[in-house]
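Asks: I would like the atomic coordinates for the input below:
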Amino acid sequence: MWSYVSTPRFLTLPDGVCQTQVETSVGKFAALEALPVSGIPERWPALLVPGLTGSKEDFIAIMQSLALSGRRIIAIDMRGQFETPGPDDPGAYTCAALGDDVDELAAVLGEGGPVHLVGHSFGGLVSREAVIDGRTKFASFTLMDAGPAAIVGRRQETGRTIINELPLGVEHIWSSRLEADAVAAGVPEEIVCFLRKRLMSNSVTGLTVMAEEVLTARDRTDELAEIAVPTLVIYGEGDDGWPPHIQADMAGRLNAECIVVPGAMHSPAVEAPETTAAALTRFWNAAESRYRTL
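Replies: As a prediction, the model looks like this:
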């Protein structure tokens, strides 16, 4: 959240990954799509939902690998994020409202059939709403670097600081904080330019409400545990969003599989893409096998 670290190391789309839009009954969503080499999906599709200041581009590094297993993979910008427009209505950006959007997207992507759902960071809290509301039968659910309740630690403090500065404008936040952090970390100029463009494209209302949501989210783990859907908790060993032990405890409460990604922090899809893609593919294959034997 609120950082360059969830940004792809490159922006050029690999072969088999393309820009698209997903049209739903509640509007169009900017997306990236990856298909198997044959162009014909043989397994159930997957929907990838990014974090608060992230975007569909955060999944570029894993999409091709995921599609090679025979799936259609769709990564989206949520309402008000980057290339998906959003209204000025604050009510459109609560976890519940954004979760409704996920339901609509899954209905289109799955064409009435099961869909694998992955939510990264704040996207995990949003996706959790869609699973709990029961409108959609998901093939599986993955919480990637997403905790059971409000975010804590360094990212919590950063979120509070930036919310306080949002009235000064997004450009102020970029120039006074994020740009300097990115440059100091040696982020390539191309990526720095992308980061600025992405941040400036976000709905200010959306950023404000979503930040408030991630800072005040209540624990819904027990409710999620009652939903009969295969669940995976996966996170970087050095996650600085929700501490690893909190996510491990959540996995235990959910009776979910738990995978720690070595060498990764808050964005394993960026920091350890092959490990992350392999873990997701194995989990999805197992979930489909169990689903079909029921």
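Asks: use CA for all of it now, contacts and neighbours both
Replies: Fine.
Asks: residues near C193, how many?
Replies: 11 (other CA atoms under 10 Å).
Asks: tell me the secondary structure for it?
Replies: Secondary structure, DSSP: H, G, I helix; E, B strand; the rest coil: C193 is helix.
Asks: which residues touch it?
Replies: For C193, no contacting residues are found, by CA atoms under 8 Å, 6 or more residues apart in numbering.
Asks: now the helices for the stretch 51-200 of the chain?
Replies: Secondary structure of the stretch 51-200 of the chain by DSSP state H, counting those that start in this stretch: the helices cover 60-67, 95-110, 122-133, 153-165, 170-173, 179-184, 189-201.
Asks: Serialize the ones you listed to CSV and add fields for distance to V233.
Replies: Formatted as CSV, these follow (distance: least, CA to CA, whole Å):
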stretch, distance to V233
helix 60-67, 17
helix 95-110, 19
helix 122-133, 10
helix 153-165, 19
helix 170-173, 32
helix 179-184, 28
helix 189-201, 28
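Asks: alongside the first, I'd like the structure of this one:
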Amino acid sequence: MSRPPTFTPPAGVRARRLVTARGEFAALDAAAAATDARPTVKGTVLLLPGFTGSKEDFIALHAPLAEAGYRTVAVDGRGQYESTGPEDDETAYAQDELARDVLAQAHALGTPVHLVGHSLGGQIARAAVLLDASPFVSLTLMASGPAQISTSQQERVKLLRDALAVMDMAQVWDAIQAMDAPEETDTGTLDDGLDDRADLRRRWLATSPAQLIATGRLLCTEPDRVAELAAVPLPKHVLSGERDDTWPIPLLDEMAGRLDAHRTVVRKAEHSPNTDQPLETARALAEFWDRTQNGQP
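Replies: You can find the predicted model right below:
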């Protein structure tokens, strides 16, 4: 489970509802910092969280990206944390449905956006681009690989899905707390003595179990669609930490080559560079977007 540094929006970050043609989504929205040298915003960014995650996973990126001239909007997908979704209808979380939500979010922002998807969010971002690339000016896949997750992570996701089939969310949370081993696909463990456990529990309990079951299945069965994505004429960026148990780094390197994508490896980061090393991650993102706007490869 990804661990944001805080669940409280810092100064300059506004919690709001993003109203779209497919419903409302909880969002954290940060305007670009105004300067005399840069009177206009460089661009708008849409950030999609990963499995068991939320918009708060990007909370440490808003300020440095605002300073770099970018407006950032991080969203909870349907059934994630503060965005509502069915609790017992897995069909609502089919990849095509989630991808169409992303297209609606981009259209609601009213301007072409730089799309960033972390882990599961990267797979959903890819599906959205393959449906319709026109709302986007670039795509960044953050710690998100070409196909299904690693065998070891598939085993962890299966354990979670099996538990959710027979227990409610509170019971599963308690079972996770009783285990010493790390949980599923995003970094961190729940039971490490940090003070954020109440926030993490609140996020967990607010998340739809059907969303977790359905998206967990997606993570374990996703086909390789790299060739399809490579054919889309959109600047692409593959960003990761220097270690990743969900998609091994050599696999991400290979995918970047197949996509002819810009490649960033964030030092001293693992599966969640956005929380492990947010300043370095923000710098790499802004540099990539600046390059694309200047027409550089």
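Asks: now what about the TM-score between them?
Replies: Once superposed, the chains reach a TM-score of 0.92 (TM-score structural alignment, normalised by the length of the first structure), with 284 aligned residues with a CA RMSD of 1.8 Å.
Asks: let me know which of the helices of the stretch 51-200 of the first structure is the nearest to N255 of the first structure.
Replies: Closest to N255 of the first structure of the helices of the stretch 51-200 of the first structure is helix 122-133 (CA to CA; 15.4 Å).
Asks: so the closest one matches what in the second structure?
Replies: Under TM-score structural alignment, the counterpart of helix 122-133 of the first structure in the second structure spans residues 120-131.
Asks: how close does that stretch sit to the first structure?
Replies: On superposition with the first structure, the mean distance recorded for stretch 120-131 of the second structure (mean CA distance after the TM-score superposition for the first structure) is 0.5 Å.
Asks: residues near the aligned residue in the second structure for R282 of the first structure, how many?
Replies: In the second structure, the residue matched to R282 of the first structure (TM-score structural alignment) is E287. When counting by other CA under 10 Å, one arrives at 13 neighbours for E287 of the second structure.
Asks: quick revisit: quick one: closest of the helices of the stretch 51-200 of the first structure to V49 of the first structure.
Replies: Ranking these by proximity to V49 of the first structure (CA to CA) places helix 122-133 first, at 5.3 Å.
Asks: show me what the closest one is packed up against.
Replies: Here helix 122-133 of the first structure touches strand 46-49, helix 95-110, strand 115-120, strand 138-144, helix 221-225, going by 3 or more CA pairs under 8 Å, 6 or more residues apart in numbering; DSSP states H and E.
Asks: who touches that helix?
Replies: Applying CA under 8 Å, 6+ apart, the set of residues contacting helix 122-133 of the first structure from outside is 1, 49-52, 95-96, 98-100, 102-103, 117-119, 136-138, 141-148, 214, 217, 223-224, 227.
Asks: my read: S3 of the first structure touches E179, true?
Replies: No - counting by CA atoms under 8 Å, S3 of the first structure sits too far from E179 to count as a contact (9.7 Å).
Asks: which part of the first structure matches the helix or strand where E254 of the second structure lies?
Replies: In this assignment (DSSP states H and E), E254 of the second structure forms part of helix 249-259. Counting by TM-score structural alignment, helix 249-259 of the second structure lines up with residues 244-254 of the first structure.
Asks: ditto for stretch 209-227 of the second structure
Replies: Under TM-score structural alignment, the counterpart of stretch 209-227 of the second structure in the first structure spans residues 204-222.
Asks: what residues does that stretch touch?
Replies: Taking CA under 8 Å, 6+ apart as the rule, stretch 204-222 of the first structure contacts 52-53, 80-81, 86, 88-90, 92-95, 122, 125, 148-152, 156, 159-160, 163, 166, 170, 250, 253-254.
Asks: with stretch 75-94 of the first structure instead?
Replies: Identification of contacts with stretch 75-94 of the first structure by CA under 8 Å, 6+ apart yields 28-33, 47-50, 53-57, 59, 97-98, 101, 198-203, 205-206, 209-210, 213.
Asks: before we move on, back to that, compute the inter-axis angle for the helix holding E254 of the second structure and strand 136-142.
Replies: Relative orientation of helix 249-259 of the second structure versus strand 136-142 (axes from the mean of the first three to the mean of the last three CA atoms, to 10 degrees): 160 degrees.
Asks: after superposition, how close is helix 249-259 of the second structure to the first structure?
Replies: Helix 249-259 of the second structure differs from its equivalent in the first structure by a mean of 0.7 Å after superposition (mean CA distance after the TM-score superposition for the first structure).
Asks: what residues sit buried inside the top helix by length along the first structure?
Replies: When the first structure is parsed with DSSP state H, its longest helix is helix 273-293. Across helix 273-293 of the first structure, burial judged by 16 or more other CA atoms under 10 Å covers 273-274, 276-277, 279-281, 283-284, 287-288.
Asks: cheers, nothing more for now.
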